[in-house]
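A.B. asks: Dropping a prediction and its sequence here:
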Amino acid sequence: MAEKEHVNRAVADFMWNIVEIHSQLEEIRKSWAQLLGISEPQWLILMAIDELDEGRGVPGIAVANKLRIHPAFVTNQTKKLEHSGFLTRITSPEDARFLQISLTEKARAEIASLSMKREALNSTMFSGLDRESLEYLNKRLASIAKNSRFASQKLSIGIM
């Protein structure tokens, strides 16, 4: 019984650490967004496009899937970001029903201007962790993310 209690305590500590990390990352994203004069969700959309784009643009559905948000919200926000000069949206050459979204030079320049601050922030956040430790941590977190999606699905269909 003592082992089960230790595991339950460790799981609870993990959950509260995730809540704290999430809260702090949200504040950090808000700060980055404010520096660019955009909203936090718009900042996340820019970051997702920056990560996903391999030079041909990114479909909105890929951005929605990465951020786990509704595609209509991505469409609405990318229109605003396009109007602000941060994005271009062009018809996909493979399928005219879809748009390919890319960062503009303005967006790339604005994001690049934050790079020194972002590096300093990352250095502070991950102080004491080397590359191998971060890779190990990311593998474990990816496993937990996958398992939590599975557990959530089981819970939603009533088999848990």
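C.D. replies: Right, received. Where do you want to start?

A.B. asks: Only C-alpha atoms from now on, for both contacts and neighbour counts.
C.D. replies: Noted.

A.B. asks: how close does Ser113 get to Glu82?
C.D. replies: From Ser113 across to Glu82, the span is 20 Å (Cα to Cα, to the nearest Å).

A.B. asks: Between the two, which is the more surrounded one?
C.D. replies: Per other Cα atoms under 10 Å, whichever of Ser113 and Glu82 has more neighbours is Glu82, with 16 against 11.

A.B. asks: Asp53 and Gln100 touch, don't they?
C.D. replies: No. Between Asp53 and Gln100 there is no contact under Cα atoms under 8 Å: 9.4 Å.

A.B. asks: quick one, strands of the protein?
C.D. replies: Taking DSSP state E, the strands of the chain run over residues 58-59, 87-91, 99-103.

A.B. asks: Could you export those strands as a markdown table, including mean neighbour count and distance to Leu25?
C.D. replies: As requested, the strands of the chain are exported to a markdown table (neighbours: other Cα atoms under 10 Å; distance: least, Cα to Cα, whole Å):
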| stretch | mean neighbour count | distance to Leu25 |
| --- | --- | --- |
| strand 58-59 | 22 | 25 |
| strand 87-91 | 18 | 24 |
| strand 99-103 | 22 | 23 |
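
A.B. asks: list the buried ones in stretch 36-54?
C.D. replies: For stretch 36-54, the neighbour count (16 or more other Cα atoms under 10 Å) marks 38-46, 48-50, 52-53 as buried.

A.B. asks: From those, which land in helices?
C.D. replies: Those of the buried residues of stretch 36-54 mapping onto helices are Glu40, Pro41, Gln42, Trp43, Leu44, Ile45, Leu46, Ala48, Ile49, Asp50, Leu52, per DSSP state H.

A.B. asks: dropping in the other structure now:
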Amino acid sequence: MQTDQSLSSLTVSRPELLVEGDDAAFRAMLHNLLAFSSRLEQIRARFAAFIGLTGPQYTILITIRQLQKAGQVGVGTVAEHLALTPTFVTNETKKLVEAGVIEKVPDPNDMRRVKLTVTARGERLLRQLAPVQQEINDQLFEPVTPENFALLRGLAADLRESAEKARALSDYLVAQAEVAK
């Protein structure tokens, strides 16, 4: 049986995240996710460097490419999709325009907004990257099977949503702790 002291040192309290009342498995999983995230960032930086961009610029470029298939893409759409600030996306899209990989044109329906599209140069660079990206992504996700891919996709979406809520909660709790000092 756990003492009040041992319960207070747990990093989670939900029974689904405890194994025999201990959070060691949760912590190990979290560290694995952090390591995976770090590797994703490093790989993204290499993809970006391959086409002469920074990691965030590459991510914005491929997001514009993906979203433009469904219709017009603006800064706000990209920012929301990537959980970034519109100001950051605006600054990075200026650099992408200068690099000649996207273009910004005024939205004919609202002249305060711009429409973002990938240029022919941007498409060419992404096509050049594709074989390298394909090989690396195949290796990166080698353990994924058709059965657990569906689970992984759903879990990733759910974790993204819960992460937004947890970030807001952390902002609140940190602010409360600062007030209490």
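C.D. replies: Cool, got the structure. What you see is a predicted model, and the numbers here were worked out from it, not measured in a lab.

A.B. asks: Name the nearest of the ones in helices among the buried residues of stretch 36-54 of structure 1 relative to Ser23 of structure 1.
C.D. replies: Glu40 (12.9 Å; Cα to Cα).

A.B. asks: Tell me the counterpart of Ala157 of structure 2 in structure 1.
C.D. replies: Aligning on TM-score structural alignment places Ala157 of structure 2 opposite Ala142 in structure 1.

A.B. asks: what's the answer for Thr117 of structure 2, then?
C.D. replies: Match for Thr117 of structure 2 (TM-score structural alignment): Ser102.

A.B. asks: Next up, the contacts around that match.
C.D. replies: Ile49, Asp50, Asp53, Arg56, Gly57, Val58, Leu87, Thr88, Arg89 (Cα atoms under 8 Å, 6 or more residues apart in numbering).

A.B. asks: rerun that using 6 Å as the cut-off
C.D. replies: Gly57, Leu87, Thr88 (Cα atoms under 6 Å, 6 or more residues apart in numbering).

A.B. asks: Go ahead and confirm the first one touches Leu99.
C.D. replies: No. With contact defined as Cα atoms under 6 Å, Gly57 of structure 1 does not reach Leu99; the gap is 8.4 Å.

A.B. asks: Out of the buried residues of stretch 36-54 of structure 1, which comes closest to Val7 of structure 1?
C.D. replies: So of these, ranked by how close each gets to Val7 of structure 1 (Cα to Cα), first place is Leu44, at 34.1 Å.

A.B. asks: what's the distance between that closest one and Ala107 of structure 1?
C.D. replies: Counting by Cα to Cα, the gap from Leu44 of structure 1 to Ala107 of structure 1 is 13 Å.

A.B. asks: packing partners for the longest helix seen in structure 2?
C.D. replies: Counting by DSSP H, the longest helix found in structure 2 is helix 146-180. On a contact count with 3 or more Cα pairs under 6 Å, 6 or more residues apart in numbering; DSSP states H and E, helix 146-180 of structure 2 meets no helix or strand.

A.B. asks: quick one on the thing from earlier: count of residues packed around the match of Ala157 of structure 2?
C.D. replies: Around Ala142 of structure 1 there are 12 residues (other Cα under 10 Å).

A.B. asks: what separates it from Leu155 of structure 1, distance-wise?
C.D. replies: For Ala142 of structure 1, the distance to Leu155 of structure 1 - Cα to Cα - is 20 Å.

A.B. asks: Mutual contacts of Asp53 and Gln100 of structure 1, please.
C.D. replies: Residues touching both Asp53 of structure 1 and Gln100 by Cα under 6 Å, 6+ apart: none at all.

A.B. asks: mind checking what Ala12 of structure 1 lines up with in structure 2?
C.D. replies: Using TM-score structural alignment, Ala12 of structure 1 lines up with Arg27 in structure 2.
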